[in-house]
Structures are given as C-alpha cells and as structure tokens.
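A.B. asks: have a look at this prediction, sequence included:
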Amino acid sequence: MASGVVGEEVRNKQVILKDYVSGFPKESDMQVINGTMKLKLQEGSHGIVVKNLYLSCDPYMRIRMARVEGPSVLTSYTPGSQPLTGFGVAKVLDSGHPNFKKGDLIWGTTSWEECSHITELEGLFKIEHTDVPLSYYTGILGMPGLTAYAGFYEVCSPKKGEYVFISAASGAVGQLVGQFAKLMGCYVVGSVGSKEKVDLLRNKFGFDEAFNYKEETDLDGALKRYFPEGIDIYFENVGGKMLDAVLLNMRDHGRIAVCGMVSQYNLAQPEGVQNLMCLIYKRIHMDGFAFFDYYNVYPKFLDVVLPYIREGKIKYVEDIAEGLDSGPAALVGLYSGRNVGKQVVLIARD
C-alpha cells in the first residue's frame, strides 16, 4: 500500500514481475494481482493520487525486467512486490502539489495498476489539449513522439533532400521519424518485419520505400538496392546485424541517432558490431540520446506536431489492448513484432 495516503481502501489491480527475466519474456513472467490502496492523501503530502487510463508498452521495459548491472539510465523492476512502471495517461483524483489539481489529466511515469500514488513528479506533464485522443499522449504526443522529434531534428540535424533510413519503422517512434523526414523533403526508407507493415509504411505513412528485413538474406545488399548513393541519416532502433550493414552504407559525414537496440534486449550476450571503422573512414557522427534530455523542447514539439495532427499531415497507428489483464500479453508481443503501430493498454476511459 502506498504511504502518504489515508481514507477508505479500494481494490487496486496490479501487474507485477514474478522474477528477473532472461531470454525472451513470457506472459507467465508477470502476474496480475488484486492489491488495495487509499485514494485520499495525508495532510501535508506533496504527491498526487491518479486513476490510470492508458498504459504504454515500450521496448525499453524489457531491460528493466532483467537485473540491471553497471552504468545505466534504467533500474530493474522489483520482482514479487511492486507493480511495473512505465509511461501512461492518468486523471488526478487527489493532489498535494500546487501544479496539479483534482480532475487534471496528466501523462508521464506511472505504475501498471488501476490507481497510483505518485511522489516523483518531475517529468509529469499536464495535458492541455484534449481535442485529440488521450491515448496519443502514450505515443505521438508523449515519450515516443518527443523521442522521434528530438532524435531527428536535434540529434540528426536533417537537411532537405537527404537520404534517411529507419529501422523498426512501423513502431511508435519510427513511424513518426519517417513522416517528419518526408515533411522535410527527404527520401525515406524503413525496415520492418512483415508484408503488412511494409504496406503500412508505403501506403499510410508515405515512405518512399520499405522492406521486410526477415526476407533479406543480405542486409548490405538490400541497403545498396534502396540507397545506391548511400545513407545520410540512420535512425537506429534495432542494433546488431542491421547496424553493421548500415555502417557500410553511410555517406561521408552521415549522422546516426541511436534510440534503441531492440534486437539485443533478449540476448544473453549482445552481438558484436564489426564495421565501426566506418565511423572513422566516413567521419560519421553517431549519437546515443535519451528523450528526457529534451524535456525543455516539449512546448516547441507540441507547437509543431499538434497542427500536423489536426491538419491530417501526420498519420498515427495504435494497437490498443483492453483491460489491465491484457497488459502482459501486449507487452510481450512487442518483442516478436505482434503489434502493428503503437502498443497501448486501455485501463479505463475518462
């Protein structure tokens, strides 16, 4: 039960991790339990109590299911007791903080449960624009959207007419990077894991080309086919063999924004990358980044993206699973590419 809250207890369904995970996660690695919590804060508390509406399934959560050792911006989940945490959309039920009041809608870090007591309020954003679906604040207007915006515009410094490649391009981040690039007048190609997703990139998101990496026996050859003049910008979501092939196909002074490496998350021993000398030969700028380093550009991001959404210039695809009980299956499905678009779990409608 959360500290700092008083009053009548209510049932509070939660998703917990049973034990640290190795290899591909399974639904059985998680458990849905019935906990309890109180919905009224103690006098003097500076936290908030929220009702969770939508939860975001994100690839980085796999890292937190393992025992995180060494330097990392991520910490391990606590098996057997505390619910998973991640990004979500919620409604404030009680507040001891001047920046939030009862009835406010917020997005940011919350827990995988029906209601949460949040004491760490840094990185929580009040939702001011409700003329778009609230679920968008788990995706296009939340962490993935800011990640795509910051990684493309701030890290990659794109120019009109450049050649842009995106891996995991139908996911929550990749689909947006591709559309940002097209709006700038770039040539854009994405890699995905199914014919359905190839069609999605070409026909809905407006990519110039797309390919199914599972059908390519020679990734270097595939990239030479789509980029005969080389790649200026690579938005990296996958790592491993794809990164190795991309390095061979980068143009001089190309830029690589390293957002994630989902192909490596379930491996006991990450794959080595052999073509790193290309960074020297081609003077490639390769930058890892984290979206929370760019909180300061969130207002600017909204000013750019909200009009795009309202005018239909950006399309966004969500894959919504209903109910907290569906959460483990939805999360696990990320790592086999089961989802099409941004994977969201609907807990309750406002």
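C.D. replies: That came in fine, so what should we check first?
A.B. asks: please make it C-alpha for all contacts and neighbour counts, starting now.
C.D. replies: Will do.
A.B. asks: how about the strands in the stretch 51-200 of the chain?
C.D. replies: Listed in chain order, the strands of the stretch 51-200 of the chain (DSSP state E, counting those that start in this stretch) span 85-95, 105-111, 115-118, 125-126, 163-166, 187-192.
A.B. asks: could I get these as TSV with mean neighbour count and distance to residue 29?
C.D. replies: Shown next, in TSV, are the strands of the stretch 51-200 of the chain (neighbours: other Cα atoms under 10 Å; distance: least, Cα to Cα, whole Å):
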stretch	mean neighbour count	distance to residue 29
strand 85-95	23	15
strand 105-111	23	17
strand 115-118	24	22
strand 125-126	18	31
strand 163-166	26	31
strand 187-192	25	27
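A.B. asks: this is the comparison structure:
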Amino acid sequence: MVQAKKWILAHHFDGQPKDSDLQLVEETLPDLKDGDVLIEAVFLSVDPYMRPYSARSLKEGDTMIGSQVAQVKESRNANFPKDSYVVANVGWRSHTVTSDESLLRPVPPFGKLPLSYALGILGMPGMTAYFGLLEICHPKEGEVVLVNGAGGAVGSLVGQIAKLKGCKVIAFAGTEEKCRWLREDLKLDVVYNYKKVADQEKAIREAAPDGVDCFFDNVGGEAFTAGIHNMKTFGRVSLCGAISTYNAKGEELRGPYANGIIISRQLKLEGFIVLRWLPKWGDAIKETIGWIQQGKVQTKETVTEGFENMRAAFYGLFTGDNIGKAVVKA
C-alpha cells in the first residue's frame, strides 16, 4: 500500500486566500485492480483559474483541482505502461490510483525539452494563448494587439505569437523584472508596469493613437475597461481570465460598465475555455515546439520545490511572485 499526500479545500476562499483554506492530509491508497494505474507526481501546476473554479466545482474537504505531470509507477492498464509519463487531471495529489483514462493524457514527445513544459507552454496555458489569440482574435500583419497579464504563462506567449504574425504588441505586467523580460528578451513593442501607470486608458491611447485591433484580456476589472475604451471599430476581444476580480467581494465587483463602447464600436467579445479545441492540441503543440527549437518563442518557469509548498506557490499567483509559468516540483 502507498501512503499519499493531498491538499484539500478546507474552507472556501473568501477574499484573499488564507493558509487555513487549504490543508495537507495523508491517505492510504488501495491496491491496484485490473485497469488501474498508480502515478506519482513529478511536476504540479498552479494556475489562477483554480481560484474561481474551486468555488464552482468543489465542496469543502475535496482535493484541490489541478493537473500534474506524473510518472506511472505501477500499471495494470496496457495504455499506460510502467515508467511512462502522463499529464493527469487528478488535483493536488502526490500519488494517485485511477482507472479513469479520461483523466490521463500521455506526455507527447518533447525531445530534449523539460517535462514541466507539458504544464506550461506545451500544455493548457500555451494552448490557451495559441487558440485564444489565433481562433478568436485572428491577428493580421500590421495590426495592434493589446495583452495584459503579459508576464504570465499565457500572456507572454500571446505577445510572442502576435509578433510572429507581424503585429505591434502593447503589453502590461506587474513588476519591473517582468517588464524587462518582455521588453528586452521577447522584444514586445510597448511594455508598461501597470502598478506605475496612473491611467492605463491614457497609456494605451498614447501607444496606439489609432486604436487597438485585438485585445487579449487576462485581468478583467479596470484593465478590461481601459482596453475596451481604446478599441477600433470592429475590434476583437478574447476574454481569457479576470484575475483582478477573483478575490473581490460584494461591491468590489460592480462597474464601471463599457456597454456603450462595445455597442457603438461593434466589438466582438468572446470568452472561451481552451478544451473546446482539444482535438487540435496535437498540431498546435508541434508548431509551438518548432517555434521553441527555432528560437522564435521563449518561456520562463517559476519553480517551487516541494509538494508541501503547493499552497504558497498558488497564493503567489495573486501577488505577482511568478514570472511565466508557476510549477511545483514534487
């Protein structure tokens, strides 16, 4: 029998997450039956979406949601041989026994690239950037693309793909280190530290006096409003996330409202969940691997050591501690 550790949602989040909201517990896993696999976490993902989704899909005492790269330690399932690697949607668990193949996806061949990329640029965040920009915004050469949350796993790739498509990119991030990376390494055209910008709407207007064609919004709230007010007629907006509102309560969630601008400029706004394009992920991953190998795109990871530090790594997402993808090395 295997002793496993898991993080449970002890209390639903109320405003900013607190240490008492997540609890580390142990359990004994059952012996394997036909069709079962035993997997051991190697890298685990922490992502902003876990904050709102936990409220919608979990009850107190449930294992915290999330994906991991895991190694198959024992197998009674021919589709997942011993020692192979999978991306497993099993939550914050050190070890898992399951026969549910819908939760497991073999890690595609990455060559010499790190396994952790399966949780970042070659996983859900990377595919979110790829499809959210290309399938919803359809950026064209010479257009202006605005992306906020640009120092994270999704936003940083959005900016780079937009540059590959010949666009001018305006990016917002939350620290000087992130801004330097975006400006100096990723070569994005105009980069702002939103914490040092008194008026985001004015800053965007100065960078794009003729308006913005495509807006990839990871932040919501005031940042969303600032972007909408700078859109061109018939502009396209991809609504990916709203991290600025995830910890808000009550009155903090009210306005301002941009309905008039959306209507008068005939904007196209579309929210999305990236799993809608899951059948196309394979080809997109191959193209992204090619971009990495050719030096056309870069990625960064903020790696936290130790399964016991999952909670701290997750909370750091809401204080801007990570550059690029945040992962935990078990």
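C.D. replies: Arrived safely, thanks for sending. These numbers come from a predicted model, not from an experiment.
A.B. asks: can you calculate the TM-score here?
C.D. replies: Superposed pair, TM-score by TM-score structural alignment, normalised by the length of the second structure: 0.94. Supporting alignment: 327 aligned residues with a Cα RMSD of 1.6 Å.
A.B. asks: one step back: can you redo the strands of the stretch 51-200 of the first structure as JSON lines with distance to residue 230 of the first structure?
C.D. replies: Output for the strands of the stretch 51-200 of the first structure, formatted as JSON lines (distance: least, Cα to Cα, whole Å):
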{"stretch": "strand 85-95", "distance to residue 230 of the first structure": "36"}
{"stretch": "strand 105-111", "distance to residue 230 of the first structure": "38"}
{"stretch": "strand 115-118", "distance to residue 230 of the first structure": "47"}
{"stretch": "strand 125-126", "distance to residue 230 of the first structure": "40"}
{"stretch": "strand 163-166", "distance to residue 230 of the first structure": "7"}
{"stretch": "strand 187-192", "distance to residue 230 of the first structure": "11"}
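A.B. asks: nearest to residue 257 of the first structure, of the ones you listed?
C.D. replies: Nearest of the strands of the stretch 51-200 of the first structure to residue 257 of the first structure, taken as Cα to Cα: strand 163-166 at 10.0 Å.
A.B. asks: which strands and helices sit next to the closest one?
C.D. replies: With contacts defined as 3 or more Cα pairs under 8 Å, 6 or more residues apart in numbering; DSSP states H and E, the packing partners of strand 163-166 of the first structure are helix 174-183, strand 187-192, strand 231-236.
A.B. asks: and the next element down the chain from the last one?
C.D. replies: Meaning strand 231-236 of the first structure. Downstream of strand 231-236 of the first structure, the first helix or strand assigned by DSSP states H and E is helix 240-249.
A.B. asks: can you tell me what part of the second structure that following helix aligns to?
C.D. replies: With TM-score structural alignment applied, helix 240-249 of the first structure matches the range 221-230 in the second structure.
A.B. asks: quick one: contacts of the matching stretch?
C.D. replies: Contact with stretch 221-230 of the second structure is made by 146, 148, 200-201, 204-205, 211-212, 215, 217, 242, 244-245, 255-258, 261-262, as judged by Cα atoms under 8 Å, 6 or more residues apart in numbering.
A.B. asks: so which of these sit within helices?
C.D. replies: Among the contacts of stretch 221-230 of the second structure, the members falling in helices (DSSP state H) are 200, 201, 204, 205, 261, 262.
A.B. asks: out of these, who's the most crowded?
C.D. replies: Highest neighbour count within those: residue 204, with 23 neighbours (other Cα atoms under 10 Å).
A.B. asks: contacts only, for that residue.
C.D. replies: By Cα under 8 Å, 6+ apart, the contact list for residue 204 of the second structure reads 170, 226, 227, 230.
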